[in-house]
Structures are given as C-alpha cells and as structure tokens.
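S.K.: Return atomic coordinates for the entry below.
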Amino acid sequence: MIRVGIIGATGYAGAEIARLILGHPEAEVVWYGSKSYIGQDFSDIYGNFFKIIDEKCLDDNIEELTNEVDVVFTATPQGLCASLINEDILNKVKVIDLSADFRLKDVSVYEEWYKIEHKAPTYIEEAVYGLCEINRDKVKGARLVANPGCYTTCSILTAYPLIKEGLIDPDTLIVDALSGVTGAGRGAKVANLYCEVNESCKPYGVANHRHTPEIEEQLGYAAGRPMVINFTPHLVPMNRGILATEYARLVKKDGKLPTKEDIRAAYEKYYKKELFIRILKDGVYPETRFVQGSNFVDIGFKIDERTGRVIMMGAIDNLVKGAAGQAVQNMNIMFGLEESMGLRLVPKCP
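M.R.: I've put the predicted structure just below:
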C-alpha cells in the first residue's frame, strides 16, 4: 500500500483527497495534517466522514511526518510548500503540491503575480507540471509535482490540441470561465458569504487573475512561442464546477479555414485514448452537472463561420480533476499504478 500524508487536509481540496484515497485499492492515508484543527477529530470538521475516518488532525511538522509515508499532498495556500521543501524531504517522499509554488518556471513571474517571495527557487526547474494528459512521461520519474490549478486545467486542455496543430491563432485566444464557490477555498471571506454569492454572478480578477500566466506558459509550450491571452474568471452560485468558454480566430491552411471535421480530428488525435477526456458529439456542449464529482473533462466546440472563429467549451469538477482527482492521478503515474485507479467515478446527476 502507498502510505499517504495530507497537509491541509481540512481544506476543500485536502478533504477531497481524503475521500478519493478511501476508495483507492492501493493507497491509504496515514495522517491528516491541519494547523487550524490540531488534535480535533477529522470527522468533526467533515461530518460525512463520521464512522469512516477516526483519525485526529496533526500539526504540519513535515520533517517528522514524512518518515511515516511515501507521498505527501500539500493542499495549502501559496508559499507554504516552498517554505517546507528541502532535499532531505524529497529524498524520503514524493511531493504533490496543489498550490502554485512550483507551477511557473520563472520565479520573477511567480513573485509578481502572487506578491510573495519564493522560498525554494532551486526546485522550480525540477518540479514537473502535473497536467497528466500532456506531461505523463515527465510525471513518471518526478519527485516533486506541481498540480495544476482548476481554471488552468480546464482552460489548457480545452484549447491545447487546436493550438498544438496550428488551427487557431494563439494571439487571439480569449478565455471566459465560470467557477463554483469552492474554488475560492474554505477560508471565511465576506465576498463568498451566501448572501453575497446567491442569485448573482460576478467577474473578478479581471485582467490580473493569478492563473493567467500559468495558462499562458503551458499553452505557449504548445504554440512553440510565448503567448498573451485575455482571461476573465467569474464566480457563480454553485458549490462545484468550472465551465470555460474560449474563443480564437481560425487559421487558414491552403487558403481554407479548418472545418469541424478538422477540429474534431485534432481533438481525437490528442485525446482519443484519454479515459478522462470526453469529446462531446456535434451540437452537444459541456455542462458542469455532467462532470460533478468525477475526474472527467468534457469538451465541445462550435465553428462560427460568420466570424471565422471557433468557440471551445470545457467543463470539469474543480475539486476533482481541477485539484484532488488530478493529484491522485499524478500519484498513480508516479508509483507506476493504473492511472485511473481510485478515479473511475461516475458523475453525480442531479
């Protein structure tokens, strides 16, 4: 059995990792780290685990706790993992970090967008960006994996094949994305109170959301050059889910614009064998309710012949494929297990 430790176990993503590992046949959680609830029963914080998990929350003393496990998930705010990581830890365990500490390869970009000093820049180059469907081979041998963000997972996977195949102009890409409230984390914030969120929809982080450089960097690798995009996130009154709607100008080849058959062929080329990516039928578009509670990414598209653009749409559960599910998927790859182990979850609907 793979012995698992979770730092930040009482956040939404940490608790979702705990839920997924409970159903994993080859892994078990050895300890639940939570600085906010030291000594309290984990099931007192999340009643859905009552009589399922009997463990108490421990401090996040990673130096001691890593002696008991094979892999540590750090589901923590930005900056914490970087402040804890060192060579001794990485020689003992594999680390899958759900924060942004090791996602960006340019430390100056990280510090500019996250407004904090990076505490472990020497590990940035080594860290593997854990977008499984694209970086699977790199993840296999990694000690440190940077688990992608939820907006970025959906936004990148939705556009990646068309950029990689040169079917769209990367400089024209616009991403509008909607997220459920759990994407903001479990901390108490006035903006996320029920009365502030219910019966409303609002944009936020306009032109300066922290996931922007992450999307640009990863899609830039696909384009073969740096990219600059417009990314606008929106908060909607639902618990889970992300829906990304993306627009880009089609690029002519041999004097002709790509057809819907060309677009579908590009998606099939990269995703046909991917269990967790579902390319929808013509005229069918993603809905968050059809991926809720699952590790699936649903992708649809529509060519707008009038404007010469393609509209790409993707949906994920932000806590599963956008966080915990992808983290477990990365763990499976790192330990040579079947990638889907513990993740064959049927979406919950209604």
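S.K.: hey, let's count contacts and neighbours off CA atoms from now on
M.R.: Fine.
S.K.: Now do the same contact list for Gly166.
M.R.: By CA atoms under 8 Å, 6 or more residues apart in numbering, the residues touching Gly166 are 223, 251.
S.K.: That one in helix, strand or coil?
M.R.: Going by DSSP: H, G, I helix; E, B strand; the rest coil, the secondary structure assigned to Gly166 is coil.
S.K.: The stretch 151-300 of the chain: helices as residue ranges?
M.R.: Assignment of helices within the stretch 151-300 of the chain using DSSP state H, counting those that start in this stretch yields the ranges 194-197, 212-223, 260-271.
S.K.: Packed most tightly, which of the ones you listed would that be?
M.R.: Of all those, helix 212-223 has the most neighbours on average by mean count of other CA atoms under 10 Å, namely a mean of 21.
S.K.: what helices or strands is it leaning on?
M.R.: Packing contacts for helix 212-223, counted by 3 or more CA pairs under 8 Å, 6 or more residues apart in numbering; DSSP states H and E, involve helix 150-164.
S.K.: what's the offset of the helix it packs on from the middle of its chain?
M.R.: 11 Å (CA atoms, centre = their mean, to the nearest Å).
S.K.: Stretch 108-118 too?
M.R.: With CA atoms, centre = their mean, you get 20 Å for stretch 108-118.
S.K.: Also stretch 267-276?
M.R.: On CA atoms, centre = their mean, the centre of stretch 267-276 falls 18 Å from the chain's centre.
S.K.: Over to stretch 336-350?
M.R.: 15 Å.
S.K.: can you check stretch 138-153 too?
M.R.: In terms of CA atoms, centre = their mean, the centre of stretch 138-153 is set 8 Å apart from its chain centre.
S.K.: Same question for stretch 207-226.
M.R.: Distance, centroid of stretch 207-226 to centroid of chain: 15 Å (CA atoms, centre = their mean).
S.K.: Repeat that for stretch 187-205.
M.R.: Worked out by CA atoms, centre = their mean, stretch 187-205 lies 21 Å from the chain centre.
S.K.: and this one, so I can compare the two:
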Amino acid sequence: MDDAGRKIRVAVVGASGYTGVELLRLLINHPAVEITALTSESYADSSIEEVFPSLFGMLTLTCKKFDPREVAKQADLIFLAVPHNTAMTAAAELLPLGRKVIDLSADFRLRDPAVYRQWYGVDHAAPELLKEAVYALPEFYRQQLTTARLAAAPGCYPTAVLLGLLPLFKREVIDPDSLVIDAISGASGAGRKPDLPLHFAELYGNCKAYKVACHRHTPEIEQELSCCIGREVQVTFTPHLVATVRGILATITATFVTFKDAEELRTLYRECYQNEPFVRILPKGRLPETKQVRGSNLCDIGLAVDARTRRAIVVVAIDNLVKGASGQAIQAMNVMMGLDERTGLQLAPLFP
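M.R.: This next block holds a predicted model:
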C-alpha cells in the first residue's frame, strides 16, 4: 500500500517471457499490489490467460504494445522484463513521466558505458542514467534502494556469486586474485525465445560448459567485487548448462589470507546474514541443492574448508527465475515502496 493506503499500481512490460510470467505469478498474491497494465510485442491484443493458461481465472488483462505514456498513466511502478538493448530506451521514456522503474535486463547493471559496449556490442542509449541506477541486490544496497527511482535487478549468476562472496570480501579474509567460480544453470536462464541448443532432444541428458571466458555476467561480478574492496578484481567464471528448467548452483573457491576453519567460516556468514530473511546459511555437513530452493526467493549457502590447500569453498543455490530475477525485483520494489521486504515473497520452496 502507498502512504494513502491504496494499492500500488504495477505494470509489467514484456509480460510474455519467463521473467514476465514469474513476476505475474508472484504479484497476483502480493497484498499491496494491483497489476494494472501488461505489454507484449509478440502477443499484443491477446489476453494473458491465452498466453499463459496457468493464469486462467487469476488475471484477465490484455497485453498491449508498449506505449510509455499509456503505461505511465496506468501504473506507479513499472517492471521492464524485456531484452537487453531494449530496456534502456523504455526506462528513459518512463522516468520523465514520474514513474519508478525496475529493469530486469542488463541495461543498467554496469556503471561504465564503455564496459557495456565491450560486453553487449552496442552504445548505451541512456548513459546519463547509469550512475543513477541502483544495483538491486537488497542485502547490500538496501539503503540506496529506499530512495531509488531506477533499479537494476542483478543477473542470476551474479546474484548467487555475490551473495556467496561478499561476506569474505567485506571481512578481507581471502585473496581476491584467487577466485575460481564454476556455476550451472537450468535452461530457463536463456529466456523463452526458441534456440536449437535448448530443444529437448539437444538438451536432455546433457551437461556442457558454454561462453567460457566470455560470459556477459563476468563484468557484473567483477564490478561489484571491485567496488567492495576499492580495487580492480578479475575472476575466472565458467558457466554450465544442465538439463533442468530452473536453478543456479555456484561453487566458488578462494585462497585464505586469514585462515578460518569451517566453523569460523559459518560464524562469519551467520553474522553477515543474521537479519536477511531470504539467505539461509546451512549447518555443518549440508550443502545446497537447487531443488531445495525451487520456486522460492531463498538463497542457500553451504561452506567448507580445504585445510590442505588453505582454500574456502562456498556453494550457493538459488532459483534463477525467483531470487535470480523476478522475486529479487519484487524484493527491491518492496524496499523502494516502503513495504516489508518479505511481502508477497514468503513462499516455501516447491518439492519435489
């Protein structure tokens, strides 16, 4: 609810993609929100029930083509669930109309327009907004989000990696130059657009590394880690695709500069995240699994220490469509609109 007790009017631009429908699934049950407008270029003039039969009887809005003035008339806050290189123009059109924007693409995650061009291959259309955009990882940017009008939802891989690493960086107990990050993702992380490697016959029964040494989430991870310690950090990041729909599992290793045993490491993480409602530090002997967080906004972190090599091992699991995208965007919305951060997101994981 806003200050006058009215529900917050929310629009989803790009409602027909995976992150779009996940936003709708979560927002339908959000007690302080009214979904008032949906857009889709592919499904313009189609009822959202036709696009997603799973929403039958729950939401009856019709998708329209994106018109910034019409969307701004109907909504107080707009989620942009559109592709990279598209969101930047939409945000630049919506912000002057007095609306708050949360972008789920990569268009406002990188603060340097030259880095954006290097990794995304185009000039940024709204570089003046990059310094204003708040990186919407609430666990570390909560205060900045309270006054933000433009938030950039982190990528799925960076969400898992940063939640796994930032406690170590803040306590300065590891060598920042020793990081090795291996992560796996389900197929939904690639979006809904058909692509041959994601066809059932190509994907099922397979596991493969992809975009080795060139994945676009690399500079996002490096930017936030560098910001944390005030100097440039580079990482070795290798993503993998596995034959599942949802989930990110990241395994991170780093060399200690101040050695901690496993219990000391767990204590460090518990202290860092003791007031965070969506981060769970697992007890001794347990490591995260993607099935244990599926459908939820939770982030599970498990810890181990290799005393022989003096390396910390951090394992992180999230649902890429919830904590890695739409759920985290709603968490950021709650902060931006002065709501309890947990509102609409207190969902137990699906199992099995």
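S.K.: circling back to that earlier point, format the helices of the stretch 151-300 of structure 1 as JSON lines; extra columns: distance to Ala159 of structure 1.
M.R.: What follows is the helices of the stretch 151-300 of structure 1, written out as JSON lines (distance: least, CA to CA, whole Å):
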{"stretch": "helix 194-197", "distance to Ala159 of structure 1": "29"}
{"stretch": "helix 212-223", "distance to Ala159 of structure 1": "8"}
{"stretch": "helix 260-271", "distance to Ala159 of structure 1": "9"}
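S.K.: do you know which of those helices lies nearest Ile174 of structure 1?
M.R.: Comparing the helices of the stretch 151-300 of structure 1 against Ile174 of structure 1 with CA to CA, the closest turns out to be helix 212-223 (11.0 Å).
S.K.: residues touching the residue mapped onto Ala133 of structure 2 from structure 1, list them.
M.R.: With TM-score structural alignment as the matching criterion, the partner of Ala133 of structure 2 in structure 1 is Ala127. By CA under 8 Å, 6+ apart, Ala127 of structure 1 lies in contact with 102-103, 142-146.
S.K.: Please identify, among the residues you listed, the one with the most neighbours.
M.R.: Phe102 (30 neighbours; other CA atoms under 10 Å).
S.K.: Specify the stretch among the helices of the stretch 151-300 of structure 1 that is closest to Leu98 of structure 1.
M.R.: helix 212-223 (13.6 Å).
S.K.: Next, the mean deviation of the closest one compared to structure 2.
M.R.: Compared with structure 2 after fitting, helix 212-223 of structure 1 has a mean deviation of 1.0 Å; criterion: mean CA distance after the TM-score superposition for structure 1.
S.K.: So which bit of structure 2 is that helix matched to?
M.R.: Counting by TM-score structural alignment, helix 212-223 of structure 1 pairs with residues 218-229 of structure 2.
S.K.: Could you find the closest non-adjacent residue to Gly141 of structure 1?
M.R.: Met334 (6.4 Å; CA to CA, 6 or more residues apart in numbering).
S.K.: Show me what Ala32 of structure 2 lines up with in structure 1.
M.R.: In structure 1, Ala32 of structure 2 lands on Glu26 (TM-score structural alignment).
S.K.: ok, how many other residues are close to its match?
M.R.: 14.
S.K.: What of Lys65 of structure 2?
M.R.: Lys65 of structure 2: 17 surrounding residues under other CA under 10 Å.
S.K.: What's the match for Phe49 of structure 1 in structure 2?
M.R.: Per TM-score structural alignment, Phe49 of structure 1 is aligned with Leu55.
S.K.: cool, Ala265 of structure 1 as well?
M.R.: Checking TM-score structural alignment: Ala265 of structure 1 goes with Thr267.
S.K.: For Asp112 of structure 2, see how far away the residue in structure 2 that Asn239 of structure 1 lines up against is.
M.R.: Counting by TM-score structural alignment, Asn239 of structure 1 corresponds to Val245 in structure 2. With distances taken as CA to CA, to the nearest Å, Val245 of structure 2 is found 33 Å from Asp112 of structure 2.
S.K.: which stretch among the helices of the stretch 151-300 of structure 1 comes nearest Ala324 of structure 1?
M.R.: Per CA to CA, nearest to Ala324 of structure 1 of the helices of the stretch 151-300 of structure 1: helix 212-223, 18.4 Å.
S.K.: List the contacts of that closest one.
M.R.: 103-104, 109, 152, 155-156, 160, 163-164, 166, 170, 226-231.
S.K.: Please indicate which of these are buried?
M.R.: 103-104, 152, 155-156, 160, 163-164, 166, 170, 227-231 (16 or more other CA atoms under 10 Å).
S.K.: Please verify my assumption that the residue nearest to Gly141 of structure 1 contacts Ala142.
M.R.: Yes - at 6.7 Å, Met334 of structure 1 counts as touching Ala142 under the criterion of CA atoms under 8 Å.
S.K.: Mind telling me what element the most far-flung residue of structure 2 relative to its centre is part of?
M.R.: Residue farthest from the centre of structure 2, counting by CA atoms, centre = their mean, is Arg308 at 34.6 Å. Using DSSP states H and E, Arg308 of structure 2 sits within no helix or strand.
S.K.: now Leu303 of structure 2
M.R.: strand 299-306.
S.K.: average gap between that strand and structure 1?
M.R.: Averaged out, strand 299-306 of structure 2 is 0.3 Å away (mean CA distance after the TM-score superposition for structure 1).
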